[in-house]
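Sequence plus predicted model, see below.
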Amino acid sequence: MARSRDALPARIAGAGAALFGLVGLGLVASLVVGGWRVLGEPAVVANVLSNFWDPLKGRYGLGPFVAGTITVSVIALMVAVPLALATAVVASQNLSRWAKDILSRGLDILTAVPSVIFGWWGIQMVVPWVRAHTGGPGFSLLAAGLVLALMVLPTLGLFFFHALERVPRTYREASLALGGTPDQTLTRVVLRCALPGLVNGLLVGVARAVGETMAVQMVIGGNTTFPTGVAAPGATLTTQIVTDMTAFPPGTRGHAVLDVMALLLMVGMYVLVRLSERWGASA
């Protein structure tokens, strides 16, 4: 009797894990079934992966949205990663314990801010700045990337800070005692030991950037042609799904294309998780 009571929590946990797995498989299966109308076409690669999006003429090329997703994510990470790493290094090495606690709590709060707030800030501040400095409309891939950089900055900073904090202080002290300079200790000891956590944090930031929708939708411009530059309006996979989900009811070919776009995003997230497990463990 006692053994069965002890095994009950394990059974509940196992059932919960199995249910979670079934839900995930069901979601993937529903996207595959929904998108099969497009995936089963003979010219699916030529059509879906082209650069032309014109649903009224039956052209559903995802090239502009894939390019927009990559461009916006790269801009955001190029801005956010150096700032987040610099903040984490300064905080872990120079701040007192109470100051570190304040910083950690502040980053926690910023990660919980709704994305629509960042989007509204982007409309008020970033779009006019981009318009003034590029001469374009302001609503652009660049504006979306800058807004997204601010969004992922707290997440990256929190991951990087905790990764550096997990490096034992004795490692720093031993390096300094052996004659290493503070810069050598940072680059050759601290960052090297924290590399698995830094890699995991970076991949989480990439996933956050690729999957963000609302804030990006508010400032990107919504242009469905292939972008001519970072100052031009564009769209991403996520923003286009939001834009067209009411225009294409279930059962239509357009809705099947949206299922394919969602499936691409899920495959991308799966790849990032696998990379996080492999690179984070071997770094």
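Perfect, thanks for sending it. Numbering: from 1, shown residues only.

CA atoms for contacts and neighbours, from now on please.
OK.

number of nearby residues for the nearest residue to residue 126 once chain neighbours are set aside?
Using CA to CA, 6 or more residues apart in numbering and skipping residues adjacent in sequence, the residue nearest residue 126 is residue 143, 6.0 Å away. Here the number of neighbours of residue 143 (other CA atoms under 10 Å) works out to 33.

Identify the residues contacting residue 143.
By CA atoms under 8 Å, 6 or more residues apart in numbering, the contact list for residue 143 reads 122, 126-127, 130, 219-220, 231.

let's bring in a second model and compare:
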Amino acid sequence: MATMAVGALVIIYFVASKGLATFFVNKVSIWSFLSGQDWQPSKLDGGGHPLVGALPMIAGSFGVTLLAALIATPLAIGAAIFMVEISPKFGKRVLQPVIELLIGIPSVVYGLIGLTIIVPVMRHWFGGTGFGIAAGTVVLTVMILPTVTSLAVDAITAVPRHYREASLALGATRWQTISGVVLKSARSGLLTALVFGMARAFGEALAVQMVIGNAAIMPTSLVEPASTLTSILTMSMGNTIPGQLENNVLWSLALVLLLMSLFFIIVVRLIGKRGSIK
């Protein structure tokens, strides 16, 4: 445990030291970095400041993450209710192995499926290139759905059986018991499942990179090319020189990702500690 803690601190220190160099060594304003919309690290604006606005990538990351979570969560909870409360035998024998198989599929496979199926469909329905936040959202939804479903199943299964029996004995219907007793009792676990799904979606790189278009511009439409923090990192990190501004700003993007990951971890721990959020 101590070794893991030390390793985590070393990673945080390494990423933070690299990421903060943009602001303390290259003298880039934190506000201009977070709010700027022009991402061209090799060029300067009229005042001689580098164009390193990260807002388009931050907006793209939050856009695909929130939309994917918004779509995947009700589907996952519905599937979990079916597997545990309505058809537990079918769920355990058929759906559970399928979900476990989907969880283990590499992200590049989801990206290839999105590139060959989702992008052409988007192009046919909405025009343009087909790349964009909408395509990335569909791919991420499919990716996080098995994870959220599996965690939701565990949360619902953990609800004591006598809660259901007491509700039914008082005259509640099956659906009243599920909605009023089971889901409320499992709320902490369901929220944890949602946060884990969002954490995976926010940090996903390869699958999103293949379908979002990788255009470092402020997204104005769901069906126009955009970018995320991870897509810019994976595309650009190998083409920069360590110590230069172009490299430091990429580490700053990595620092934003790390801070968001820590935020998700803190939220999960708070949910687990409090039991539920009222």
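Noted; the coordinates are in hand. Fair warning: this is a prediction, and the values are worked out from it, not measured in the lab.

Give me the TM-score for these two chains.
Here the TM-score for the pair of chains, by TM-score structural alignment, normalised by the length of the second structure, is 0.92; 267 aligned residues with a CA RMSD of 1.4 Å.

ok so, going back, which residue in the second structure occupies the aligned position of the residue nearest to residue 126 of the first structure?
Using TM-score structural alignment, the equivalent of residue 143 of the first structure in the second structure is residue 135.

What of residue 67 of the first structure?
With TM-score structural alignment as the criterion, residue 67 of the first structure pairs with residue 59.

correct me, but its match touches residue 221?
No: with contact defined as CA atoms under 8 Å, residue 59 of the second structure does not count as touching residue 221 (11.9 Å).

And those two? Which one has more around it.
Between residue 59 of the second structure and residue 221, residue 59 has the larger neighbour count (other CA under 10 Å), namely 18 against 11.

tell me which element the more buried one is part of?
According to DSSP states H and E, residue 59 of the second structure maps onto helix 55-81.

Superposed on the first structure, what's the mean shift for that helix?
Compared with the first structure after fitting, helix 55-81 of the second structure has a mean deviation of 0.8 Å; criterion: mean CA distance after the TM-score superposition for the first structure.

that older thread, if I've got this straight, the residue nearest to residue 126 of the first structure is in a helix?
Yes: counting by DSSP: H, G, I helix; E, B strand; the rest coil, residue 143 of the first structure is found in a helix.

Distance of the match of residue 67 of the first structure relative to residue 222 of the second structure?
12 Å (CA to CA, to the nearest Å).

what about residue 161 of the second structure, how many neighbours?
Neighbour tally, residue 161 of the second structure, other CA under 10 Å: 10.

Which residue in the first structure aligns with it?
By TM-score structural alignment, residue 161 of the second structure lines up with residue 169 in the first structure.

got it, and residue 104 of the second structure?
Using TM-score structural alignment, the partner of residue 104 of the second structure in the first structure is residue 112.

any idea how far the match of residue 67 of the first structure lies from residue 92 of the second structure?
39 Å.

Quick check, central residue of the second structure?
residue 201 (2.0 Å; CA atoms, centre = their mean).

Pull the residues that contact the helix or strand containing that one.
Applying DSSP H and E as the criterion places residue 201 of the second structure in helix 187-203. Applying CA under 8 Å, 6+ apart, the external contacts of helix 187-203 of the second structure come out as 61-62, 64-66, 68-69, 73, 77, 140, 143-145, 147-149, 151-152, 154-156, 230, 257, 261, 264, 267-268, 271-272, 275-277.

just stretch 76-94 of the second structure next, same as before
Contacts for stretch 76-94 of the second structure (CA under 8 Å, 6+ apart): 95, 145-146, 148-150, 152-153, 156-157, 178, 190.

can you redo these as CSV with distance to residue 24 of the second structure, secondary structure and neighbour count?
Shown next, in CSV, are the contacts of stretch 76-94 of the second structure (distance: CA to CA, whole Å; DSSP: H, G, I helix; E, B strand; the rest coil; neighbours: other CA atoms under 10 Å):
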residue, distance to residue 24 of the second structure, secondary structure, neighbour count
95, 52, helix, 17
145, 41, helix, 25
146, 42, helix, 24
148, 40, helix, 30
149, 44, helix, 29
150, 44, helix, 19
152, 44, helix, 30
153, 47, helix, 27
156, 49, helix, 24
157, 51, helix, 17
178, 54, helix, 19
190, 41, helix, 26
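
Can you lay out these as CSV showing distance to residue 55 of the second structure?
Shown next, in CSV, are the contacts of stretch 76-94 of the second structure (distance: CA to CA, whole Å):
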residue, distance to residue 55 of the second structure
95, 40
145, 27
146, 30
148, 28
149, 32
150, 33
152, 33
153, 36
156, 38
157, 41
178, 42
190, 31
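
and which of those is nearest residue 40 of the second structure?
Using CA to CA, residue 145 comes nearest to residue 40 of the second structure of the contacts of stretch 76-94 of the second structure, at 35.3 Å.

Make sure the closest one is actually in contact with residue 70.
No: using CA under 8 Å, residue 145 of the second structure is not in contact with residue 70; the gap is 10.9 Å.

The stretch 101-250 of the second structure: helices as residue ranges?
Taking DSSP state H, counting those that start in this stretch to define them, one finds helices in the stretch 101-250 of the second structure at 107-113, 119-126, 133-157, 161-169, 174-177, 183-185, 187-203, 206-212, 229-236, 245-274.
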